[in-house]
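Student: sequence and predicted model, in that order:
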Amino acid sequence: MVTITSTSATSVFNNIVGNVNCRWYPNSLFYGLNPLTVYPKHIQLHVNKSSILLFTTGLLCHCTDEVQPSCSTNNIGPIYPGQHIKLHFALNSIITSSTKTPIIIKSFVKNSPHSVCQVSSMFEAEQRVTQNCTEVNYSILSENKSLCMLVLYNTDYRYPTIYYVKLSKCPPGFSFDKLEKSCQCDKLLQSTFKLNARCNINNQTIQRPANSWIGSTTTRNSYIYHICLHCPLHYCLPYSSHLNFSTPNSQCQFNRSGVLCGHCPHGFSTVFGSLDCKHCSNIYLTLTVPIAIAGLVLVLVLFLLNLTVTDGTINAFILYANIISINTPVFFLHLDGFVPAYTFISLANLDFGVQTCFYNGMDDYAKMWLQLSFPAYLVFIATSLIITSRYSPKVQRLTARRGLPVLATLFLLSYTKALRIVSSVLFSYSTITHLPSKHTTLVWSIDATLPLFGVKFTIMFIMCIIIFLMLVPFNATLLITKTMSHFNIVTKFRPLIDAYQGPYKCQYYYWAGAQLLIRIVFFAISSVDRNLNLTIGMLLLSLITTVQGVVGPYKNKTRNYHELAYMLNLHGLYTITLYLQDTTSTMAVNVLVAMATLHFSIIIMYHINTYMCDGVIKRKLNKSVVTLIRWMKQSSVKHQKFQLEDKTQNRIPEVAFNYCEFQEPLVGVD
């Protein structure tokens, strides 16, 4: 307890401030301010009552929970007009009940007592009393860049505490409303997104619509907003969220950042098998060795087991895997860990089935080139084997003259991947609207930070144009073969076309082209709303399944049953995903894909069994033919000798053998 005696209000106040450690700090905004200009009457009234003051019985001091009160003055800010502030006070008193005393507040602009900083009253009564502190919430309503001084008293108007509140210019997404005297939703954003005032100045956030991206640039007098209403490829959060312009990457998912969330932050890299950005190292470059070996093994298996589109056993499975791959975000909602079903489908589409790094710093541009390089590598291996077989009998026996069917199979396996890359380069563009000028900019959706039609993008664009000019006539030729056969250039590719049309009946040669068209349709509807995508896909599959069951386009009835089974499985996937909850549908999808995997395993076992049986039969047949030819040669020699000695040889009828009936078929002819 401190006792002060004085005859002057000024000296009394100054001495009191010094003794209770409530002096102004030199670096404070109100250093040197004379408190008597603010509340002289209250000080004078108190001084006139008694020359002996006991200031320790009622001084308001700033505090925090479970911390000793600090009677030093405080600065607040900068804050925004209308933003709520929380003040904690304690009455430095031995009277416990006085901590619950309401706090009275006065406010005005610094050095201008007649200019009032309005304090919202709705928060004045909201108090929370803890052990030592009383919490009071206030909202300052005043013009931008003003400096308000808050003077807080207890109920007796004694021993005030002073706060200086510095107000700043409204943040991005907000503008100052002169009527409300606070920061409200920017009218530009309100008119664009129809926000309906869903803004919160306390955390400086606005309500961002789902699948949209918003950026801002600070100018000298205002803000420029960059808005895209449709953020592509699931880069942005698919649901509505609160956006603070100081942390724009909060609207992105998969650790992405930048314009339209199309880039990875510094130190992160894109990975295969996902849209995610992760920390990577260059040690993953060693994966090129197993990848190269896997490509060689795949091509050899296609040659040896005759797993080709010409045989027709895997055509339906490839279509099944392609359609699931197109709708991966729909069927596989959670890919945080290892998902066997997703891995199997990805490998069937010549993709990585797990999230795998390749090298540090890989971006989406490099990722596209690497995705194109693997199918090109497989085609190179198959072409090399075909060329080598012309000069090597051993390689010719290995390939069994299945070069074109294998090439046709590799083209079909790569079709969906090529379609995805071509469409992402040639057709995936987004418009960014710049407000308030309202002009628009065209950017590449995959990576909006890459300059459009710069050197790097132009090279990729030309390559995709070439692939596109190959895919269009290829699809048309398989779909309307009779019409396209009048062109000489189509005649030159007739062996390759026959490889696709081989398993079908003559009147249904268009079925191979129709299946390519089905892939394009599913790819087109994959960009629409999820429920609409599933509904259209389910109806389309119902039509395809019905037509396939009635028509039966394959020559072999077993092939028809294979395709019908895969279409029914795919129809079940769409139905379950549309009508069941996420957790239940994920389990059901895994079960149905596992059934398709078992079906495919049976097909593989069939080809392995056929390969082994054919090998044994051919070896036995070779031995029998060689023995027969040797016996016939020996019989011929004996017969010639007999003719020389027998004078009646003309009376004996000649027996002619057709040796072609006993010869082994040409190697590779099935």
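Tutor: Yep, it's here. Residues are numbered from 1 along each chain as shown.
Student: make it CA atoms for all contacts and neighbour counts henceforth
Tutor: OK.
Student: shouldn't Leu471 be within a helix?
Tutor: Yes. Leu471 forms part of a helix when assessed by DSSP: H, G, I helix; E, B strand; the rest coil.
Student: can you pull the contacts of Thr449?
Tutor: 258-259, 262-263 (Cα atoms under 8 Å, 6 or more residues apart in numbering).
Student: can we see that at 7 Å?
Tutor: Residues in contact with Thr449 (Cα atoms under 7 Å, 6 or more residues apart in numbering) are Val259.
Student: need the three-state assignment for it.
Tutor: Assigned by three-state DSSP, the conformation of Thr449 is coil.
Student: number of nearby residues for Phe303?
Tutor: Neighbourhood size, Phe303 [other Cα atoms under 10 Å]: 22.
Student: what separation is there between it and Ile381?
Tutor: Note on Phe303: its distance to Ile381, by Cα to Cα, to the nearest Å, is 11 Å.
Student: let me see the ranges of the helices in the stretch 351-500 of the chain.
Tutor: Assigned by DSSP state H, counting those that start in this stretch, the helices in the stretch 351-500 of the chain fall at 364-389, 393-399, 403-426, 455-479, 481-484, 488-492, 494-501.
Student: minimum distance to Leu152: which of those helices has it?
Tutor: helix 364-389 (58.1 Å; Cα to Cα).
Student: now the closest one: how far from the chain's centre is it?
Tutor: Remark: helix 364-389 is offset 26 Å from the chain centroid, using Cα atoms, centre = their mean, to the nearest Å.
Student: show me what counts as buried in that helix.
Tutor: 364-365, 368, 371, 374-375, 378-379, 381-383, 385-386, 389 (16 or more other Cα atoms under 10 Å).
Student: repeat that for stretch 521-541.
Tutor: 522-523, 525-526, 533-534, 537-538, 540-541.
Student: identify the residues contacting Thr99.
Tutor: So Thr99 contacts 90-91, 134 (Cα under 7 Å, 6+ apart).
Student: also Ile79?
Tutor: The contact partners of Ile79, by Cα under 7 Å, 6+ apart, come to 166-168.
Student: just the buried ones from these?
Tutor: For the contacts of Ile79, buried by 16+ other Cα under 10 Å: 166-168.
Student: in addition, the following structure is provided for comparison:
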Amino acid sequence: MISSFTNFILSSDSASRSAQIICSKDGNHGGGGLGFYNITSLNISRLTFHHCGGNIGSLVASINTSRIYFGQETSAVLAIIGSTNVRVSGITIKGHYCGYGMIISDSRMVYIETVTINYSSNDNLCIYRDNKAVCITSGLLIYYYSSSQWNSTQINVKTLWIKCNVNWYHRVDVQKFFQHSRTRVPIYNISSSGLTILLGDVNFNHTSQILFYDLHLIHNTMGGGALLLYEMRRFLGPLIHFDTFILSQNDATTNGGGLTVYSVVVAPVSVKLKPDQVSKCIICLNNGSIMAQNAAGYGGGAYIAIGMNKDFWVPPIVLDTVEFLNNVASYGAFGLYVHSFLLEYNKRSKVTEQADFTITLKDSFVTNNGIPTTGRKLIYFSKIPAIQFVNIKLGIIVGFTSFIYNMGSAISAYSSNVGLLGYILFQKNRALHGAALNLQSNSLVVFHSLAIVKFIENTAYSYGGAIYSENEYCPVYFLEKTGRELFFIENAAYLEGDAIYFKGISKKCKNTINSHILKYSPKDYAMNQNVSSPPVKLEFCNEPNKTEYRLTGVYPGKLIQINISALDSNGKQVYSPVAVTISNDKSLDKSEQWTVPSEQRVQLLGSKDCTMLNLTIFYTLGMQHSATTYAHVAILGQLPFLSISFNVNDCPLGFELKLDGCKCHSFLLENNITNECDINTFQIGIKANAWLGPVYYNNNTDRLEHSSSGANIKKVLGYSPTCPSGYCVNGISRANVKDWDEMCHGHRTGVLCGECLEGYSVAWGTTECLKCRYFHIWTIVGVIVISLLTILVLFLTRLTIANETLGTIIFYANIQATFLYHKLDKKPLYIKVFAFFFSCLNDTLSLPTCLSSHMTSVTKSGSFFAFPVFLLLIVAGLVISSYHSTKIANFIAHSSIQVVATLLYLSFAKLLLTVINILTPVTIHTPERDFTVWYIDGSIPYGQDPGHIALTVIALFTLIFILFPFLLFTTFGSLLLSIRYLRPYSIYIRPFVDSYQGPYRNRYKFWFGLRLWLLLYIYICYTFLRGHKPLVMLSAQMIPLLLFTVAQSYIKPYHSKVTNIVDLFVLYNILICYLVMIYYYRATGEKDAAETYVFILAGPIVVLFFYLVAYHLLKRFQINSRLSKFVCWVKMRNMLNVLPKNRMEYEEIPGDENTRLREPLLENSK
């Protein structure tokens, strides 16, 4: 220690290099330091200290009696105490030193220039020994706790760097320290890690101040960047002035990561400033940057606390051209936190009155606060604001100041006022409430007459996109009626108030605000000036004047939705949470019988449109039904409410009541029919192409009925895994219990969709029910004409079953009948044409025809037996007419037997399918019992209706005496000719046998009949598997057909090689159709998608048929020979022009040509 000297100089010998002072060669800490006491005119320059720091206990004995004292362990590298005219320049303190880098205490006229205090030995990085700071380190301490020493004192600091210091003892709550007047604390516990200024119980005058220029506080941890603490009694001007400073990457375990200020007024200040003296500040911060600071408490960038007693005036603080950037904090504010506290300690006392204190933020830039540079997870918004004022009189934002991209409210005020003066920009800030301004606890925002304030693209995730206030009165005040410009542009609030949300806004307040908001928008923006307040009443959107709404169609567990909106005091629709209570009457007493789910007891109403209020009523088992139930809806915390009255209905058919509402009937669950039942849509899921619906039966006779009218009629749920093809909507997999007929296609209804709706009738040529029209008579005429044309074409072309290829084409059409479609009304034209073509080959015309509104499924099925007979009668009429007309005899000669055989073959498939349909029963499963009904009409009990019994008899007769004999004849016909007893009749049998078996080789005469047995198998599979097992049906049909085709490919049964090739082409075409159907069933579960491809594959078959027709026409009329004769005639005519004319006489051929050309059958019939 050096003391009591005058004109003491300590400097390097070299003017260009610093002298090196190494206190510890091995780099250990605490190797000693320099102390100066009571020196007059001290000059220290061009020195570098390494690994220093010695105990200063003997130096501070005279000042260690204050409340903030130096402990025995206090160390420093350079300490100057009680000296005058001190100049320190070109000093570097580095390495792993202990204690403070430099202490200035109770000295006057101090000038410090170009000083670096860096705990790290690296100038650019903070590198600690053993990766940690062993000693307690702090940069510069300026300590004055004596009024006599402070008077007329000036400290000028220029170019000061303080880096990488760590003070882990910084953990004292300074606010409590001042509230407990007898408490003493070691200086380490209050000091920051970088710069510490402690001015205690002093009188300030215009000659006493601390000036900093070019200050750098970087990467000081635990204790923060800087701490300014002063107690004042008298104020005449600025005390501490920072000009051109950078605070970066400092952090604190308490408050104020970058800067902490404690302004404590211990007595009423003797001098007050006038309002226009904003430059008269006790602390002035100019041209600085506070960035990337972090505080575990309040104020990540800066923390300012005003300690006072009631009614004390506190000198202002001014921040001019200061940037707050990327600061974070755990509480309070990311950038700047300013608040006041009472010095009089009382556990029950609360700071409820504003401190008479003003802080000014001028020409500053506040951005990206809440967005850490490193080390923390990025957040989208925060409840923590960028700047927060708590219990202060006025926070002034003046000049060109911007608040951009902050992750909390740009400014939050709690029991504080905010003044806006100048050009202020709030843009793209995000917060929970009030992304630009958040006013709480009677805070007020004041707009100066010269203010230009823009709120652009700010977002609140609840209320108030730009401004939010909790005040019960208008929180906005305008100093003048004109002059200011306010912009609210593209701000947004997720809940309410895109521009402004005030809890206590009145109509007058709203009108005042609207009068100052500019009504025009800049070019690239859209205005959004939504000003809202809390809801005060509810209303039904459809009936706004009613407070009670009657609801129908309520079922247990069914979701009810009612359009409701909430309105504020100005009648504007706003967001609101509402409470729902279920009651048995108009009171608010809860019902013990009905309830709603917990998530529906509090619901949210939106502000943009009317909101659907959701209610799901559940039944409490054991309680009885009440007459009327009420659902009361009220704004949370308010008594006026809306009432919704309703009666709860019994569960519809297919559902039954359970604890969680109407669910699937146990019949559906126990039989594995379905577990998909939705009471909200009244739909029950079923297997595709199945049927589900009501069944009516007499409880006494157990007979099915058509309706519920009459005595002892019971209605139960019925289910069938199969719905007749063309009756139900193709591929339907859901049933609507409110309209069972939605399953039915073509105006059908009833069990299995077997009946027609009222006013409709069963029709020929379609599975749909039609209204009988007068023009349908022309359809019958068309059917007759087409029938005659069919017979005419057969005789004219002589294209009969004796032609090998025609039989294969008809076989193709017979198989197509099992997967052709009934709903042709919405199909493309080419599909309709192909369907009509194949229906003709199947002896069924697809022309919808209704002759009588009384036609039933019984009469329609019976008429199918008549059409083949009608065609045979036409042929019989032609044969009889041939006895009386030579032309007719010549026309049908040599082809009548083949035509009859062809018509029999055409009728076989139609009769076979008709017989199968008539004899096919379907079982309807119900919870009571099972019913057997007719496949074609589910309303007819199987074997009990007289009409169906008659049809069954006809079908059995046809099956036994026509179809089976025809199968046997076509298979074993050639064997009949070898039976001795039948030889006399062989002249009648042989033409028919030759028609069917003639094209085949002798060893394979049975092949035609075998194909019919295969067709019978395909139809049986179609009957028993259609609807509920389509994939199994297609596979079961395809496998025998594949074996048949492969066998035919091997044996080649036809005489003609061309016929063998063409026949195989047709068979393989059928197999490809089956593969396409199976593929689309597996892919989509339906066959509609395969329809186009099936008909495209059928195209070559149609072309082949018309080729055969054209070929036989040419052959029949010998067109080729006639053309040859015509050519010869032309040549002969040319010769007659040169040669003499020769006449030739011709004699007519004697005899009856008709008799010569007759077939054996016609000859023997004379």
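Tutor: The structure has been received and is ready for your questions. Treat the numbers as computed from the prediction; the structure is a model and nothing was measured.
Student: mind checking the TM-score on these two?
Tutor: The TM-score (TM-score structural alignment, normalised by the length of the first structure) is 0.75; 570 aligned residues with a Cα RMSD of 3.8 Å.
Student: and the buried ones among the contacts of Ile79 of the first structure as TSV, adding distance to Ile602 of the first structure?
Tutor: Below are those laid out as TSV (distance: Cα to Cα, whole Å):
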residue	distance to Ile602 of the first structure
Lys166	76
Leu167	74
Ser168	71
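Student: which of the residues you listed sits closest to Lys100 of the first structure?
Tutor: Taking those together and measuring to Lys100 of the first structure by Cα to Cα, the closest member is Lys166, at 28.1 Å.
Student: secondary structure of Gln207 of the first structure: a strand, I assume?
Tutor: Yes. Gln207 of the first structure: assigned to a strand according to three-state DSSP.
Student: and it, what is it in contact with?
Tutor: Counting by Cα under 7 Å, 6+ apart, Gln207 of the first structure touches 195, 198-199, 240-243.
Student: hmm, which of the residues you listed are common to the second structure?
Tutor: Using both residues aligned by TM-score structural alignment, their matches' Cα atoms under 7 Å, the second structure keeps these contacts from these: 195, 198-199, 241-243.
Student: save those residues as CSV, and put in neighbour count and distance to Tyr284 of the first structure too.
Tutor: Shown next, in CSV, are these (neighbours: other Cα atoms under 10 Å; distance: Cα to Cα, whole Å):
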residue, neighbour count, distance to Tyr284 of the first structure
Leu195, 17, 46
Arg198, 14, 46
Cys199, 22, 45
Ser241, 17, 36
His242, 17, 37
Leu243, 23, 36
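Student: of those, just say which sits nearest to Leu53 of the first structure.
Tutor: When those are compared against Leu53 of the first structure (criterion: Cα to Cα), the nearest one is Cys199, at 49.0 Å.
Student: how about the counterpart of that closest one in the second structure: what's its closest non-neighbour residue?
Tutor: Under the alignment (TM-score structural alignment), Cys199 of the first structure maps onto Cys677 of the second structure. The shortest distance from Cys677 of the second structure to any non-neighbouring residue, by Cα to Cα, 6 or more residues apart in numbering, is to Ile684 (4.5 Å).
Student: neighbours around that neighbour, how many?
Tutor: 22.
Student: rewinding a little: nearest to Leu644 of the first structure, out of the helices of the stretch 351-500 of the first structure?
Tutor: helix 393-399 (42.0 Å).
Student: average offset between the closest one and the second structure?
Tutor: Once fitted to the second structure, helix 393-399 of the first structure is off its aligned match by 2.9 Å on average (mean Cα distance after the TM-score superposition for the first structure).
Student: and that helix, how far out from the chain's middle?
Tutor: 45 Å.
Student: name the residues of it that are buried.
Tutor: Neighbour counts over helix 393-399 of the first structure (16+ other Cα under 10 Å) mark 395-396, 398-399 as buried.
Student: what does it contact?
Tutor: Contacts for helix 393-399 of the first structure (Cα under 7 Å, 6+ apart): 303-304, 388-390, 667-668.
Student: which two among these are spaced furthest apart?
Tutor: Distance extremes for those: the farthest pair is Leu304 and Arg390 at 17.2 Å, using Cα to Cα.
Student: between these two, which is the more surrounded one?
Tutor: Leu304 (16 against 12).
Student: so what does that one match up with in the second structure?
Tutor: Residue pairing (TM-score structural alignment): Leu304 of the first structure is matched to Leu796 of the second structure.
Student: its match and Phe1117 of the second structure, how far apart?
Tutor: 9 Å.
Student: out of the contacts of Ile79 of the first structure, flag the one nearest to Lys641 of the first structure.
Tutor: After measuring the contacts of Ile79 of the first structure against Lys641 of the first structure - Cα to Cα - the closest member comes out as Ser168, at 121.9 Å.
Student: of all the helices of the stretch 351-500 of the first structure, which one is nearest Arg158 of the first structure?
Tutor: helix 364-389 (66.7 Å).
Student: how close does the closest one sit to the second structure?
Tutor: Mean deviation of helix 364-389 of the first structure from its aligned counterpart in the second structure after superposition (mean Cα distance after the TM-score superposition for the first structure): 2.3 Å.
Student: and Asn514 of the second structure, what element?
Tutor: Element membership of Asn514 of the second structure, judged by DSSP states H and E, is helix 507-516.
Student: which residue numbers in the first structure does that helix align to?
Tutor: Under TM-score structural alignment, there is no match for helix 507-516 of the second structure anywhere in the first structure.
Student: in the stretch 201-350 of the first structure, which spans are strands?
Tutor: Secondary structure of the stretch 201-350 of the first structure (DSSP state E, counting those that start in this stretch): strands located at 205-208, 213-218, 223-228, 241-243, 269-270, 277-278.
Student: do the stretch 451-600 of the second structure as well
Tutor: Along the stretch 451-600 of the second structure, the segments classed as strands by DSSP E, counting those that start in this stretch run 452-456, 459-463, 467-469, 476-478, 485-489, 492-493, 500-502, 531-532, 535-540, 548-554, 559-568, 573-574, 576-583, 594-595.
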